[in-house]
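# okay, predicted coordinates and the sequence, questions at the end:
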Amino acid sequence: MHSVVVYLLEDDPDDVYLVKELLNKTTFARKYQVKDFNTVEALNKTIHIMVPDIILVDLNVTDSFGLDTLVQVRQCYKKTPIIVLTGSDENEFGEKAIHLGAQDYLPKSDLTTNFLCRSIRYAKERFSLIESLSNQVSIDQLTLINNRRSLDERLNSLFDEGQRYNRSFAILFIDLNKFKEINDNYGHSAGDQLLKLLAARLKMFNRASDFVARYGGDEFVILAPEIDSIQELDALLKLKYKTLADHYCLQSLNGDIVEIDVTVSIGAAVFPLHGDTIEGLMEKADAAMYKAKQNNQPYCIAK
């Protein structure tokens, strides 16, 4: 049985020692591997190295205080359950932490091995259940990629991060050309097959940081963080067009195997270069996509 990887955000050496000792004393078969950090900055820098099974957070550390500590950690570790450790006079913060997404809060004065291990186990199970239920409503049932609802959530989060940390990102609108003709000529089942194939390519051939979603109908959207120049965006657009524009084999309504040439039109806008609101950026990316379609171009960048 693999060890449970625990990240501990705590700047008091005595409390670090306490938590490690409690988890080392467990009599369960499962073992705990604890790595401690004394600042939020140090903790968040490890996101690209390893994602822990759970994070224990003291709200008051060297570089952050109060509930803002939890907010910063959750922004970085969205897919990891968090338990808040509180001092004897901080229970009100613990309850508010639950409202902000923590799975549990534990007063340090009440910590025991069994209490801590049980809380970790329940927090992981509860978080997994919530994630499972969330995925059911955030995944497009046809293409099995993110749907419009999850796109809106991710875009809001990316926009907030962009404003707070001065980070750029690009929005790519992708529309299939002559999709109605495909449905009319070969049946809607063939059209559905094509949408699944395109979604699979978008999901497979993308950067790890990119967010791919079906916007509706035959439209897809990609959110691409850290696009810092038009040159980078142009290279990304060329790659996406090359990935999608191809020959596809589909089964028509009468069972025949048909091979069709598929092209797409892509429009793109960059924050903050092309707009400082979500609505403005979406409108510019959408308009650029229609301009590409009207001019029979593979892609177009907003002006």
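Ah, there it is.

# hey, let's count contacts and neighbours off CA atoms from now on
Will do.

# helices or strands next to the one helix or strand Ser150 maps to in the packing?
For Ser150, the element it lies in under DSSP states H and E is helix 148-165. In this structure, helix 148-165 packs against helix 113-138, strand 211-216, helix 278-294, with contacts taken as 3 or more CA pairs under 8 Å, 6 or more residues apart in numbering; DSSP states H and E.

# and the contacts of that helix?
Contacts made with helix 148-165 from outside it, assessed by CA atoms under 8 Å, 6 or more residues apart in numbering, are listed as 138-139, 167-169, 211, 213-216, 223, 225, 271, 278.

# hmm, back to that, and the helices and strands packed on helix 148-165, which is most packed in?
Most buried of the helices and strands packed on helix 148-165 by mean neighbour count (mean count of other CA atoms under 10 Å) is strand 211-216; its value is a mean of 21.

# what residues does that strand touch?
140, 143, 145-148, 150-151, 154, 199, 202-203, 220-224.

# next, the angle from that strand to helix 148-165.
Using axes from the mean of the first three to the mean of the last three CA atoms, to 10 degrees, the inter-axis angle of strand 211-216 relative to helix 148-165 is 130 degrees.

# just checking, Leu281 touches Gly275?
Yes. With contact taken as CA atoms under 8 Å, Leu281 and Gly275 are classed as touching, separated by 5.4 Å.

# on that earlier part again, strands - which of the contacts of strand 211-216 land there?
In strands, defined here by DSSP state E, the members of these are Phe220, Val221, Ile222, Leu223, Ala224.

# for the second one, give its distance to Tyr241.
Between Val221 and Tyr241 the distance, using CA to CA, to the nearest Å, works out to 13 Å.

# who has more neighbours, these two?
The residue with the greater number of neighbours, taking Val221 and Tyr241 and applying other CA atoms under 10 Å, is Val221; the counts read 27 against 17.

# and the gap between the more buried one and Asn135?
18 Å.

# ok, now Phe220?
Using CA to CA, one gets 18 Å for the distance from Phe220 to Asn135.

# quick revisit: got the helices and strands packed on helix 148-165 as JSON lines, with distance to Thr69 columns?
Shown next, in JSON lines, are those (distance: least, CA to CA, whole Å):
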{"stretch": "helix 113-138", "distance to Thr69": "19"}
{"stretch": "strand 211-216", "distance to Thr69": "26"}
{"stretch": "helix 278-294", "distance to Thr69": "26"}
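
# and the comparison structure, right after this:
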Amino acid sequence: MSLKTLHFLLVEPSPSGQSEIEEMLSIFSNEVHKIEWIVIEEALAALELLKTTHFDLLIVSLPLFIYPRRTLWKELHSLAGATPILTIGEQRDEKTSTLAIHLGAEDYIPKSEYSPTHLWRAILHALERHKMHEKFKELLFADELTRLYNRRGFLTLLTQQISLSKRLNKGFLFFQVDLDELKKINDTHGHFAGDSALKGAALCLKNAFRKQDIIGRIGGDEFAVIAINAPEEEGDYLKKVVHESAHQYNLAHKHPYLLSLSVGAAFYSPQEDPSPEELLAQADADLYVEKKQKK
């Protein structure tokens, strides 16, 4: 039986670092998988290559993409798409490791812990974790109409985010958003218009929040958002961003109705540790205040 060929991109500026990793990859190539790899020393060259070439895994030097400016990492993450990223670096401390995971890497390996077994285990775990995550998300988490997370998927991720926030001792903002007058849109203009309005609401939220934030449709006309690591004082500002996004949507799309969103916010504090149900209730109460003000 022929072995599957895995294509890796190694981005490492140090010749000695390159040699170490290449030697370890050579040990495992042809045993379980055939591994082919390309080595690049510079971040910008790697970004250019990713525009035209697909890889199964990226092994990148974390400092190369976050210093002096983190915009390089954002571009790397965007170009990588669904490709898992394994990060390497000099430091062995919780801050660096947490930063790598927060930025979207599957794992972080300090050079002091390089060994063929450790590296190969990290590679296999990264590939398997990513594969399972993508399959799980596709099968269970997608709302068919909006392609956002459905209620089940969103609440699963909310529970995970609460656990992570407790470990990191960092809070986050939680939003509940209602599409106003959906029943009226359905009754007046038909269910096709109602579906279009729901898709429009999803687009507004995607435009209002960051790529790493988690957005779901949790009910017929109800949406929810986890703004990861967003401080409590940004709550009112982000509400305004959502309303501005809806305004821009109405300017760009000529529908027989105006798309309107109501927004409620709550803050998850690790010290107070509200449950998912309590966060939903708090955001819903805040949303109700905004709805009353619109009447």
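Arrived safely. Being a predicted model, the structure only gives us computed values, none of them experimental.

# what's the TM-score here?
Comparison of the two superposed chains (TM-score structural alignment, normalised by the length of structure 2) gives a TM-score of 0.63, and 246 aligned residues with a CA RMSD of 4.7 Å.

# picking up where we left off before, using CSV, lay out the ones in strands among the contacts of strand 211-216 of structure 1 together with distance to Arg207 of structure 1.
As requested, these are arranged in CSV below (distance: CA to CA, whole Å):
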residue, distance to Arg207 of structure 1
Phe220, 16
Val221, 14
Ile222, 11
Leu223, 10
Ala224, 8
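
# for PyMOL, write a command that selects the buried ones of those.
What follows is the PyMOL syntax selecting those of these that are buried according to 16 or more other CA atoms under 10 Å:
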select buried, resi 220+221+222+223+224
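
# from the ones in strands among the contacts of strand 211-216 of structure 1, pick the one nearest Asp286 of structure 1.
Compare each of those with Asp286 of structure 1 using CA to CA and the shortest gap goes to Val221, at 9.8 Å.

# could you measure from the closest one over to Asp104 of structure 1?
The separation that Val221 of structure 1 has from Asp104 of structure 1, given CA to CA, amounts to 35 Å.

# do Val270 of structure 1 as well
38 Å.

# the two - which one has more neighbours?
When Val270 of structure 1 is set against Asp104 and neighbours are counted by other CA under 10 Å, the residue ahead is Val270, at 29 against 20.

# mind checking the SS state of the more buried one?
strand (DSSP: H, G, I helix; E, B strand; the rest coil).

# what residue in structure 2 is paired with it?
Val270 of structure 1 maps onto Phe267 in structure 2, with residues paired by TM-score structural alignment.

# and for Leu144 of structure 1?
Leu144 of structure 1 maps onto Arg147 in structure 2 when the alignment is built from TM-score structural alignment.

# how far away is that match from Arg92 of structure 2?
The gap separating Arg147 of structure 2 from Arg92 of structure 2 is 39 Å, by CA to CA.

# what's the answer for Gln176 of structure 2, then?
Distance from Gln176 of structure 2 to Arg92 of structure 2, by CA to CA: 39 Å.

# neighbour-wise, which of those two wins?
Neighbour count, other CA under 10 Å: between Gln176 of structure 2 and Arg92, Gln176 has more, with 27 against 14.

# how close does whatever residue of structure 1 lines up with the more buried one sit to Tyr7 of structure 1?
Under the alignment (TM-score structural alignment), Gln176 of structure 2 pairs with Phe173 in structure 1. Phe173 of structure 1 is 38 Å from Tyr7 of structure 1, where distance means CA to CA.

# please apply the same query to Leu144 of structure 1.
Distance of Leu144 of structure 1 to Tyr7 of structure 1, given as CA to CA: 32 Å.

# so which of those two has more stuff around it?
Using other CA under 10 Å, the more surrounded residue of Leu144 of structure 1 and Tyr7 is Tyr7, with 21 against 15.

# surely the more buried one is in a strand?
Yes. Residue assignment for Tyr7 of structure 1, taken from three-state DSSP, places it within a strand.

# residues in contact with it?
Tyr7 of structure 1 makes contact with Val34, Lys35, Asp36, Phe37, Leu43, Pro52, Ile54, Ile55, Leu56, according to CA under 8 Å, 6+ apart.

# who's in contact with the helix or strand hosting the last one?
With elements taken from DSSP H and E, the one containing Leu56 of structure 1 is strand 54-58. Identification of contacts with strand 54-58 of structure 1 by CA under 8 Å, 6+ apart yields 4-10, 70, 80-86, 120, 124.

# might one say that the match of Val270 of structure 1 is in contact with Gln176?
No. Taking CA under 8 Å as the contact criterion, Phe267 of structure 2 and Gln176 are not neighbours in contact, 11.5 Å apart.

# in structure 1, what residue corresponds to Met132 of structure 2?
Residue correspondence, TM-score structural alignment: Met132 of structure 2 in this structure matches Ile130 in structure 1.

# could you find the counterpart of Leu197 of structure 1 in structure 2?
Using TM-score structural alignment, Leu197 of structure 1 lines up with Gly200 in structure 2.

# okay, now its match: neighbour count?
19.

# for it, what are its contacts?
Here Gly200 of structure 2 is in contact with Tyr249, Leu259 (CA under 8 Å, 6+ apart).

# give me the element it is part of.
Gly200 of structure 2 belongs to helix 191-208 when elements are defined using DSSP H and E.

# how much does that helix stray from structure 1?
Compared with structure 1 after fitting, helix 191-208 of structure 2 deviates on average by 1.5 Å (mean CA distance after the TM-score superposition for structure 1).

# return the set of buried residues in that helix.
By neighbour count, and taking 16+ other CA under 10 Å as the criterion, the buried residues in helix 191-208 of structure 2 are 193-195, 197-198, 200-206, 208.

# same check, this time on stretch 144-156 of structure 1
Neighbour-count burial for stretch 144-156 of structure 1 flags Ile145, Asn146, Asn147, Arg148, Ser150, Leu151, Leu155 (criterion: 16+ other CA under 10 Å).

# which single one of these is nearest to His247 of structure 1?
In terms of CA to CA, no member of the buried residues of stretch 144-156 of structure 1 lies closer to His247 of structure 1 than Ile145, at 21.9 Å.

# and that closest one, what is it in contact with?
Neighbours of Ile145 of structure 1 in contact, by CA under 8 Å, 6+ apart: Ile139, Ala199, Lys203, Val212, Ala213, Arg214.

# out of the residues you listed, which ones does structure 2 keep as well?
By both residues aligned by TM-score structural alignment, their matches' CA atoms under 8 Å, these still in contact after alignment to structure 2 are Ile139, Ala199, Val212, Ala213, Arg214.

# spatially central residue in structure 2, please.
Nearest to the mean C-alpha position of structure 2, counting by CA atoms, centre = their mean, stands Gln212 at 3.4 Å.

# I appreciate the help and will end here.
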